[in-house]
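sequence first, predicted coordinates after that:
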Amino acid sequence: MNNFLRPEARAFFWRWRELLLAGVVLALGLWWALTGVGINQWLGYIFFVIGVGWGVAGIQRARFAQGGDGPGVVQIRERRLAYFGPLDGGVIDVADLSRLEIDPSSHPAPSWILTSIEGNRLSIPINAKGAEGLFDVFAALPDIKTSTVLDVLSHTPDARVTVWSRVKPLLH
């Protein structure tokens, strides 16, 4: 059963799985809203709205995912981000992030460059295993525009681009 679909088709469905499930919830909600009576009709409206919201989030996550066949592994645990690569790696707290950049010239793949308030840098390839989880981390950053992140990923720039930055806190 594992060989029922080609690996490319399986990867496609896995990448777009949230949108596909959201479509099922949306269709169920629409069906209940149009054919239901009483509480089922109201549940249909609720499911429809949930399906639309989930679908928008699913599209964003699918656009962010670059495949997990790159070098290294990304782990996110309790707002602490860790990257274990073949040549380098490191750990950075999400609360300490001060700048997020994308470097298209890094080798072997374009990389996210995360800079902490202290100036420590962590370089994570965009296609590292587990890098799709970075979308939730980046979306939680204050005043970040996820559309900017997705636009930079879809149109690879020629030079390093700062996607988000935070002003350093003043001590007095």
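That came in fine, so what should we check first? Residues are numbered from 1 along each chain as shown.

drop to CA atoms for contacts and neighbour counts, all remaining ones
Will do.

now the strands for this structure?
73-77, 80-84, 89-93, 97-103, 111-116, 121-125, 161-165 (DSSP state E).

want to compare, so here's the second one:
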Amino acid sequence: MPGLSPRPEAAAFLRRWREALIGACVAVLGLYWVIFSFGLMIWIGWAVAAAGVVLGVAGIQRARFRAGSDGPGVVRVLEGRIAYMGPLDGGTADLETLRALRLDPTGLPAHWILDRPDQPPLAIPVTAQGADALFDAFASLPGMRTEHMLRSLNAPGGASVIVWRAADPAQKRLH
């Protein structure tokens, strides 16, 4: 019917939770095969159900990370480099040279603060367009605790929180 459009809240919910919902559908399909099949299809069903659970858990993490995309600026992540282009400032940060990642909830919206060597920190609003790509970038940092990052992001306001810190090169051992 012309003129019908989905409610904006429902569309935003579906966009935010899309991977988790797809994972749930895949898991249900796998369980359907397990229950209503026989022979080799039962094992395939278990494999599909397990893949759906894994996809669903990853989707839940991504949904918890997404804070919207209506904030100032644009984020791009390409080959280990984060680029932020904002209305007032911007910059780039290479993942391999980051010293620390902080979350500053005092700004409106909250900001990721990327501490870079020999440069001022790069502040990226959590609601910048394309900021959801930061999840994979941050998750690739050595020693990153994803659950700590998600808890910090979804916690009520407060002071700046160090989410990740690079290992001190002087403390690295040879063995």
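Sure thing, it's come through. Computed from a predicted model, the values in this text were never measured in an experiment.

ok so, going back, out of the strands of structure 1, nearest to residue 145 of structure 1?
strand 161-165 (8.2 Å; C-alpha to C-alpha).

got a markdown table for the strands of structure 1, with distance to residue 53 of structure 1 too?
Converted to a markdown table, the strands of structure 1 look like this (distance: least, C-alpha to C-alpha, whole Å):
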| stretch | distance to residue 53 of structure 1 |
| --- | --- |
| strand 73-77 | 24 |
| strand 80-84 | 27 |
| strand 89-93 | 29 |
| strand 97-103 | 26 |
| strand 111-116 | 27 |
| strand 121-125 | 29 |
| strand 161-165 | 24 |
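
comparing those, which comes out most buried?
Of all the strands of structure 1, strand 121-125 carries the top mean neighbour count, a mean of 23, counting by mean count of other C-alpha atoms under 10 Å.

matching residues in structure 2 for that strand?
Using TM-score structural alignment, strand 121-125 of structure 1 corresponds to residues 121-125 of structure 2.

now for the strands of structure 1, which one comes closest to residue 24 of structure 1?
With respect to residue 24 of structure 1, and counting by C-alpha to C-alpha, the nearest of the strands of structure 1 is strand 73-77 at 29.3 Å.

which strands and helices sit next to that closest one?
For strand 73-77 of structure 1, the packing partners by 3 or more C-alpha pairs under 8 Å, 6 or more residues apart in numbering; DSSP states H and E come out as strand 80-84.

how far away from the center of its chain is the strand it packs on?
On the basis of C-alpha atoms, centre = their mean, to the nearest Å, strand 80-84 of structure 1 is displaced by 15 Å from the centre of the chain it belongs to.
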